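Asker: please find the sequence and the predicted model below.
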Amino acid sequence: MSGRDSPDHTNHHATELHLIREIDGRGLSVAHGSSSTAVWLRERLRISIHTAKRSVALAQAVDHRPALDAALVAGTLNVEQATVVAAATQGLPTDLGPELVDKAEAVLIGQATEFEPAILRKAGERILAHVAPELADAADAAALRRLEARAWQGRAFQLTRQGDGRVRVTGWLDEAGAATVDAAIDPLCAPRHDNDEPRTPAQRRADALVEVCDLATRGDHLPDSGGGQRPHVVVTVPFDLLDRQLGAGMLDTGGRLSPPQVRQLACDAHLIPAVLGGDGQVLDLGRGRRLITGPLRRALEVRDRGCAFPGCDRPPRWCHGHHIRAWADGGPTTLDNSVLLCGYHHGVIHRGHWAVRLGAGGLPEFVPPAHVDPGRRPRRNLYHRRT
């Protein structure tokens, strides 16, 4: 047999749908103490509530559509295809005459002999163009407006902390909003020019989202976040522990950062020393110190022209200023002690496997770990160099 149900098997499904409609119409499920026919089916047939609801909906549909019922009984189409046809006819404009609805249903039942459900569903979305082309454009526009309104109303974005160091990102966007997000992160999702790109496509998209937000927080276009302050990330860590590379940081969101992450953020940050009492009360707040900004930042961009890590093509606006010798270790905030790194390669350097230094000509060069190059020969970024 083909993938289509045999007549006996399809008759079994048709009979089951007739019984469900009878049970639903007589209210037998409520008489037996269930809140609905779907709940009753879930308990009796041990199926999911979603499957039960779909069965009830299809049973009601075939009860009102004799031609669809007859096709299902005859084995002309299977249950999944019947569900698609029922949804397509129910989605037609309410002011469409019954003759045209019947015609649309007949066309789709005929196409069920050729198409599996996914293709049949696409045909159902365009069925009005076949049976009433003069109405199709207006109906399609109205349907699109309804979809857009529903998508806009249902837009959502949530960050849920899992308690294991991960934060789950969930949400919904309408098509226009998703297109904007795609346009922003797509240029950042390409694999690095390195031959050993370790990230999966999903990881690259996650990094791209963070990079876009990082760029926004370092610019001048976002509104103040309260108290006249530009948007910022607050990390609290005892300075002596930061100096000894031991201190975990506490974010203002309640999350915790490892010492390498804290030191990475401190490379190009607005540091405000604070004296805290034993209970965490702020006793004295010093003046902030901004690192690698102004003329120094511009000089760094002229020298490095983008992320200086070998093979990276990130432009200066996507980069952080990194202290070659950490500021917390006494490293000066000077051009000779600075290098531009994108967010990804900034993390690579702070994980300690690669080393960075200024080589001949005062240009940054990177020493790879032994597992990348046993000879640990220094490398430079040739992407930004002018010929």
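Answerer: Done, it's in.
Asker: going by C-alpha atoms from here, please, whenever you check contacts or count neighbours.
Answerer: Fine.
Asker: which helix or strand contains the closest residue to A86 other than its chain neighbours?
Answerer: Leaving aside its chain neighbours, A86 sits nearest to A61 (6.2 Å; criterion: C-alpha to C-alpha, 6 or more residues apart in numbering). Here A61 sits within helix 49-64, counting by DSSP states H and E.
Asker: what angle separates the very next helix or strand once past that helix from helix 49-64?
Answerer: Downstream of helix 49-64, the next assigned helix or strand under DSSP H and E is helix 66-74. Angle of helix 66-74 versus helix 49-64, following axes from the mean of the first three to the mean of the last three C-alpha atoms, to 10 degrees, is 120 degrees.
Asker: now for the next helix or strand along the chain from helix 66-74, which elements pack on it?
Answerer: Note on helix 66-74: by DSSP H and E, the next helix or strand toward the C-terminus is helix 79-90. Helix 79-90 sits against helix 49-64, helix 66-74, helix 98-111, helix 117-125, with contacts defined as 3 or more C-alpha pairs under 8 Å, 6 or more residues apart in numbering; DSSP states H and E.
Asker: surely V131 and P98 touch.
Answerer: No. Checked against C-alpha atoms under 8 Å, the pair V131 and P98 is beyond contact range at 11.8 Å.
Asker: okay, the two: which has more neighbours?
Answerer: Neighbour totals were compared for V131 and P98, and V131 leads with 18 against 10 (other C-alpha atoms under 10 Å).
Asker: the helix holding A61: which residues count as buried?
Answerer: A52, K53, S55, V56, A57, L58, A59, Q60, A61, V62, D63 (16 or more other C-alpha atoms under 10 Å).
Asker: hold the first one in mind and look at this next one:
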Amino acid sequence: MEHIAEAGSEQLDAVLDLVAALAVRVRGNASEALDVVSRIDALCDRLQGVRMDLLHEAQVSGEPGLSAAERLHATNRVSLSSSRRDVRLACDLSDRFSLIAQAWRDGVVSGQQARGIVAGLKHLPVAMTRLQLDACQTELVGFADRLDPDELRVVAERMAEVIDPERAEALEADRIERDARIAHARRALVVVPDHQGSMLIRGQVPIADGELFLAQLTALTPSAASYRLTGELPDRSARRADALVRWCGIAAASGQLPATGGDRPQVLVTLGLEALVHGMGAGTMLASGEPLSAGEARRLSCDAHITPTVLGGASEVLDVGRTHRFFTRPIRAALVLRDQGCVFPGCDAPPAACEGHHTRPWWSGGTTCVSNGVLLCPYHHRLVEPDPNRSAQVQWQILIDPGNGLPWFTPPRQIDPARAPRLHHRFLLRGTGPPPSQEQDWARSLPQVARDPQ
């Protein structure tokens, strides 16, 4: 047996050498390179089909007490969960879906198409005869040149309409009901810190609840254009994360969340006075004990739904912020009337998704009033929150025009060397004049030697 394996290994190595040589020959020619990629994919698919046969053989003829999946995992090249999935599929192909297995080995279907077909067919009635199951497989293999793996799975799930059209509707209803029960039983949401500055969120919900969740999240997802001036080009997953934060802000601002112990949900943050004023040190999220950067603590200290506890040098409590000390309902109502949403140029976040921001930080003596406040979404609030350890020239600055009360944004010099003030497009039709030219008084206390903006 060892001689057979060695001979086969030498032949496979020879094939790999030929493919590597072919890859060298097509360098510089995109069309030919993609053609070779397609041929390699087809070859890999056929090899994977043969691999499935070998996995089934190893499972049925292996030594008792040690499964093929465990032996495969022992090579350290594949996880145990992946090994078990592959062995289950190999057994399904051999026991029930032999025509799909043959089409996979022959290169008629790809590995992904084969997996999609099997996943769909496993939803069909168990009472199906062998002839009926073979008829389904033959039909589906015929669609392989026209349908992708997901489409083949959907068609496979509906093959009962071909096999038993009279009972198809009832069978489909039973399947959907069974799936709904399973989905409800499996619903879960896990939220845990990764201890590296992030919170990991993963879970699953029934499809109807998931569609509702996705619809709301999509409505709140910022447009790519709203990030244009930030120097960042986040992908859709990052923008959806920002949308989830918006959603939490809307819920927090609604005043309709249930009270616990007589109080509304809020976040408690402890931070040292040095961290608050000078950016030295860090804060702590009281609920989880996770550390929080000084910049994040300063941003959170602006918001009405955060209660910062300021500690002195010996950790004595110097001040406990109360929600009514921050942007009160009347002040917020005035900001909503004036700003109509996030005022950062290009952002489309609605007022309910925004936080109040002091243009002159309250840690620098700024007051909580309409003339010193603007609405910002959490993403842009984090972007413009001043850092006392960096030069004003490398930070965004906001100046409220004393004449009309509109907020102008001066970009950092790494984004615009001229630092030309910007105004949100929603204010451009209000008869605005030139931007104010005076510098914010508090900004003069920041370092005048620009540091690396990164």
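Answerer: It's in. This is a predicted model, so every value here is computed, not measured.
Asker: thinking again about what came up before, same list, the helices and strands packed on helix 79-90 of structure 1, but as a markdown table with distance to R314 of structure 1 please.
Answerer: What follows is these, written out as a markdown table (distance: least, C-alpha to C-alpha, whole Å):
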| stretch | distance to R314 of structure 1 |
| --- | --- |
| helix 49-64 | 47 |
| helix 66-74 | 58 |
| helix 98-111 | 51 |
| helix 117-125 | 41 |
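Asker: so which of those helices is nearest H12 of structure 1?
Answerer: Closest approach to H12 of structure 1 among these (C-alpha to C-alpha): helix 66-74, 8.5 Å.
Asker: where do the strands sit along the stretch 351-454 of structure 2?
Answerer: Taking DSSP state E, counting those that start in this stretch, the strands of the stretch 351-454 of structure 2 run over residues 355-358, 373-376, 397-400, 407-410.
Asker: so which of the helices and strands packed on helix 79-90 of structure 1 gets nearest A142 of structure 1?
Answerer: With C-alpha to C-alpha as the criterion, A142 of structure 1 lies closest to helix 117-125 of the helices and strands packed on helix 79-90 of structure 1, at 13.1 Å.
Asker: quick one: end-to-end distance for stretch 75-82 of structure 2.
Answerer: This stretch, stretch 75-82 of structure 2, spans 13 Å end to end (C-alpha to C-alpha, to the nearest Å).
Asker: ok, and what's touching it?
Answerer: Here stretch 75-82 of structure 2 makes contact (C-alpha atoms under 8 Å, 6 or more residues apart in numbering) with A69, E70, L72, H73.
Asker: now flag whichever of those residues is closest to L171 of structure 2.
Answerer: A69 (34.1 Å).
Asker: give me the aligned partner of K103 of structure 1 over in structure 2.
Answerer: Aligned counterpart of K103 of structure 1 in structure 2: A135 (TM-score structural alignment).
Asker: likewise E301 of structure 1?
Answerer: Under TM-score structural alignment, E301 of structure 1 pairs with V336 in structure 2.
Asker: with adjacent residues omitted, what lies nearest to P117 of structure 1?
Answerer: Leaving aside its chain neighbours, P117 of structure 1 sits nearest to Q81 (5.2 Å; criterion: C-alpha to C-alpha, 6+ apart).
Asker: doesn't I119 make contact with that neighbour?
Answerer: No. Checked against C-alpha under 8 Å, the pair Q81 of structure 1 and I119 is beyond contact range at 10.0 Å.
Asker: so who does T113 of structure 1 touch?
Answerer: By C-alpha under 8 Å, 6+ apart, the contact list for T113 of structure 1 reads T76, L77.
Asker: and it, how far is that from N78 of structure 1?
Answerer: The gap separating T113 of structure 1 from N78 of structure 1 is 10 Å, by C-alpha to C-alpha.
Asker: cool, H50 of structure 1 as well?
Answerer: H50 of structure 1 is 19 Å from N78 of structure 1, where distance means C-alpha to C-alpha.
Asker: check E114 of structure 1 too.
Answerer: 12 Å.
Asker: what about D329 of structure 1, distance to L241 of structure 1?
Answerer: From D329 of structure 1 across to L241 of structure 1, the span is 11 Å (C-alpha to C-alpha).
Asker: helix 98-106 and the helix or strand harbouring V36 of structure 2, what's the angle between them?
Answerer: For V36 of structure 2, the enclosing helix or strand under DSSP H and E is helix 30-61. With the same axes, to 10 degrees applied, the angle from helix 30-61 of structure 2 to helix 98-106 works out at 130 degrees.
Asker: and the next helix-or-strand element following helix 30-61 of structure 2, how far from structure 1 on average?
Answerer: On the C-terminal side of helix 30-61 of structure 2, the closest following helix or strand by DSSP H and E is helix 68-73. Once fitted to structure 1, helix 68-73 of structure 2 is off its aligned match by 4.8 Å on average (mean C-alpha distance after the TM-score superposition for structure 1).
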